[in-house]
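**Q** using only what follows, build the 3D model:
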Amino acid sequence: MKVLVTGATGFIGRPVVQQLREAGFEVRIASRHREPTSDAVLLPDPDAPAEAFLAIMQDVTHVVHCAALNNDRNASDADYLKANAELTGRLARAAALQAGGRFIYLSSIRAVAGPGFSGTIGETTTPAPQCAYGRSKREGEIRTLDAYRSAGRSDAAMLRLPPVHGEGMKGNLAALMRLADTALPLPTAALTGVRSLISCEAAARAVLHLLARDTPLDPIYVAGDHRPSRISEIITAFRRGFERPVRLFSMPGAPMRAAESLLGKGNAWETMTATQICDPSLLVSQGWAPETDTLEQLAEMARRSRFGA
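**A** Got it, this is the predicted structure:
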């Protein structure tokens, strides 16, 4: 069976391709950008003719859609919508017509909740995205499910991921890793926010699991590592990998919140103190095993970054 993987040369796409090939799948890799050093095919633009999308589906059984726009400060709301919703909808319509297998869309918990949300996120959590990226990912989910329902099919699934850690990660986790790589004491012990994370390899294993299981798919899945981590634990793990003293100290929340507001970064406090726990129990009940050594993996990633291993 052949699997079309979009965003196959990206942060999550690479381990997805590796896992699929190791499992015996033939893979066609596709990218939104030209890749001169790879055999990736170019994804059509969102406004391309339908025939262009059908063409890349030739001989394809399954589709794993990893390609997305994220962490681009120069992108507008329209840019996010075009890359994450319009392209996704066109791809899903073509797959529903021509690919006989499953369509797995790598979505995000940002399609459900903003970074300041506190609570547990599961498949039934009411979507309330708070940023351009989250709104575009939610719209991508809607367009995918609509495309498959219109074709009378139910073999598309949204895989909502928490922040993903691994080599080449970006966003808040990368910022925390940079913050940890200093000998200065940090006032982070008071940051009791708890976050679910997932490694890029575990996300890839979830994709493989959804493609390989022999029972019908649910429309939405939430993934996450076995144990959520406190922000202070994440920084401590990075510092352990960098072989730096932990040197975290507590500071009352009110002065820190006031300082953030004066600096124009009031949302940063909400982000660092929010508790967002992803409940992967549906995936687990269907045979997927979450990783249990998140903090050890973060420490090892910092160690490799320091020593170039």
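**Q** CA only for contacts and neighbour counts going forward, please
**A** Will do.
**Q** run through the strands of the chain in chain order.
**A** 2-6, 26-31, 41-42, 62-65, 103-108, 119-121, 156-161, 164-165, 194-195, 198-199, 220-222, 229-230, 276-278 (DSSP state E).
**Q** which helices and strands does the third one pack with?
**A** If you count contacts as 3 or more C-alpha pairs under 8 Å, 6 or more residues apart in numbering; DSSP states H and E, strand 41-42 packs onto strand 26-31.
**Q** may I see the buried residues of the strand it packs on?
**A** Glu26, Val27, Arg28, Ile29, Ala30, Ser31 (16 or more other C-alpha atoms under 10 Å).
**Q** one more to put side by side:
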Amino acid sequence: MKVLVTGATGLVGRQVVKRLRDAGLEVRIASRHPERLGRTSDAVLLPGFDAPADAFLAVMQDVAHVVHCAALNNDRDASEHDYLAVNGALTGQLAGAAATLASGRFLYLSSIRAVVGPGFSGTIDEETLPAPQDAYGRSKREGEIRTLDAYRSAGRSDAAVLRLPPVHGEGMKGNLATLMRLADTALPLPTGALTGIRSLISSDAVAGAVLQLLTKSAALQPIYVAGDRPPATISEIVAAFRRGFGRPPRLLAVPGTPLRAAAKVLGKGKAWDALTASQICDPSLLVSEGWIPEADTLDQLTELARRRKSAAAHAR
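**A** Presented below is the predicted three-dimensional model:
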């Protein structure tokens, strides 16, 4: 049984490929640069968003399942057109080809940004009404729509969207990487600015969810939300990183009200709202189908920082 994986060299894609191979599944990698993956890999060229349909059909030969991890992520300085081209149009092309030729399931790895903005506070589950607030979120939502529409148009129901909170692991980027860099300083941080609660997920846990959805006997639901349990406060996340770096927490008990007022005066009101928002992902549907969320998130963050410190020391 061959599984086509896109984005196989990224934070999540690497773990997905490893987990699938460990489970005895044959993997084909679709990449924009297949020549970099070595001769031992079954690697093909991932067409661009504007390639003809035949180019996408070609990569589906002998493929059962597709796991679409490739994306233009929100850590990039890209235009809305660029985001929609990669995360929307390319996804739709790939899903259309898979619905035509691939005999198994199609999993699209999306983001909670497809349904909520950075300042949203509340619980996110499969019933959360989509209200993306930025170009990246709108493009991921477009990819979700195109994926499910492609399969519905083909009379199929074996495609699903997996919405993810921020992902941690080796090579992570975005806000978690920023918090890790901040943690590796002597800068004291006010607890009043770190009150937000966040669901996170490890790249390995994502890979486990992918394997679960590909191999479970029951039919797929169209939308799933993943997340580790329990969620963590931003202050706990920073403290976990600092433990790994061997630094004291240095968290000051400063109330949030004056900090919020100062942020608004400085024109940083939206950034403040994002920092203090609580976004809790409810993975109950995935759990009901056999997936087990990880419960040691803070320990994993500490270990990430410890490995980062060790690697930096050896590089000197």
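**Q** just give the TM-score of the two.
**A** Overlay of the two chains. TM-score (TM-score structural alignment, normalised by the length of the first structure): 0.97; 309 aligned residues with a C-alpha RMSD of 1.3 Å.
**Q** redo the strands of the first structure as a markdown table? Include distance to Leu179 of the first structure.
**A** Below are these laid out as a markdown table (distance: least, C-alpha to C-alpha, whole Å):
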| stretch | distance to Leu179 of the first structure |
| --- | --- |
| strand 2-6 | 32 |
| strand 26-31 | 32 |
| strand 41-42 | 37 |
| strand 62-65 | 32 |
| strand 103-108 | 24 |
| strand 119-121 | 26 |
| strand 156-161 | 24 |
| strand 164-165 | 16 |
| strand 194-195 | 17 |
| strand 198-199 | 20 |
| strand 220-222 | 29 |
| strand 229-230 | 15 |
| strand 276-278 | 21 |
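**Q** quick check: which of the ones you listed is nearest to Thr236 of the first structure?
**A** strand 229-230 (9.7 Å; C-alpha to C-alpha).
**Q** show the residue spans covered by the helices in the first structure.
**A** With DSSP state H as the criterion, the first structure has helices at 13-22, 50-56, 77-81, 87-98, 132-150, 171-180, 200-212, 231-242, 253-262, 266-273, 281-285, 294-307.
**Q** in the fifth one, which residues are buried?
**A** So that's helix 132-150 of the first structure. 132-141, 143-148.
**Q** on that earlier part again, nearest to Thr120 of the first structure, out of the helices of the first structure?
**A** Nearest of those (C-alpha to C-alpha): helix 281-285, 11.9 Å.
**Q** just checking, what packs against that closest one?
**A** Right, helix 281-285 of the first structure is packed against strand 220-222 by 3+ C-alpha pairs under 8 Å, 6+ apart.
**Q** one more pass at 7 Å, please.
**A** Judged by 3 or more C-alpha pairs under 7 Å, 6 or more residues apart in numbering; DSSP states H and E, helix 281-285 of the first structure is in contact with no other helix or strand.
**Q** who are the contact partners of the residue nearest to the spatial centre of the second structure?
**A** Residue closest to the average C-alpha location in the second structure (C-alpha atoms, centre = their mean): Leu164, at 4.7 Å. When contacts are counted by C-alpha atoms under 7 Å, 6 or more residues apart in numbering, Leu164 of the second structure is found next to Ser110, Ser111, Ile112, Val225, Ala226, Gly227.
**Q** swap in 6 Å and give it another go.
**A** Counting by C-alpha atoms under 6 Å, 6 or more residues apart in numbering, Leu164 of the second structure touches Ser111, Ile112, Ala226.
**Q** go on, Ser199 of the second structure?
**A** Residues in contact with Ser199 of the second structure (C-alpha under 6 Å, 6+ apart) are Gly227, Pro231, Ile280, Cys281.
**Q** need the counterpart of it in the first structure.
**A** The equivalent of Ser199 of the second structure in the first structure is Ser196 (alignment by TM-score structural alignment).
**Q** Pro248 of the second structure too?
**A** Per TM-score structural alignment, Pro248 of the second structure is aligned with Pro245.
**Q** go on, Ala263 of the second structure?
**A** Under TM-score structural alignment, Ala263 of the second structure pairs with Glu260 in the first structure.
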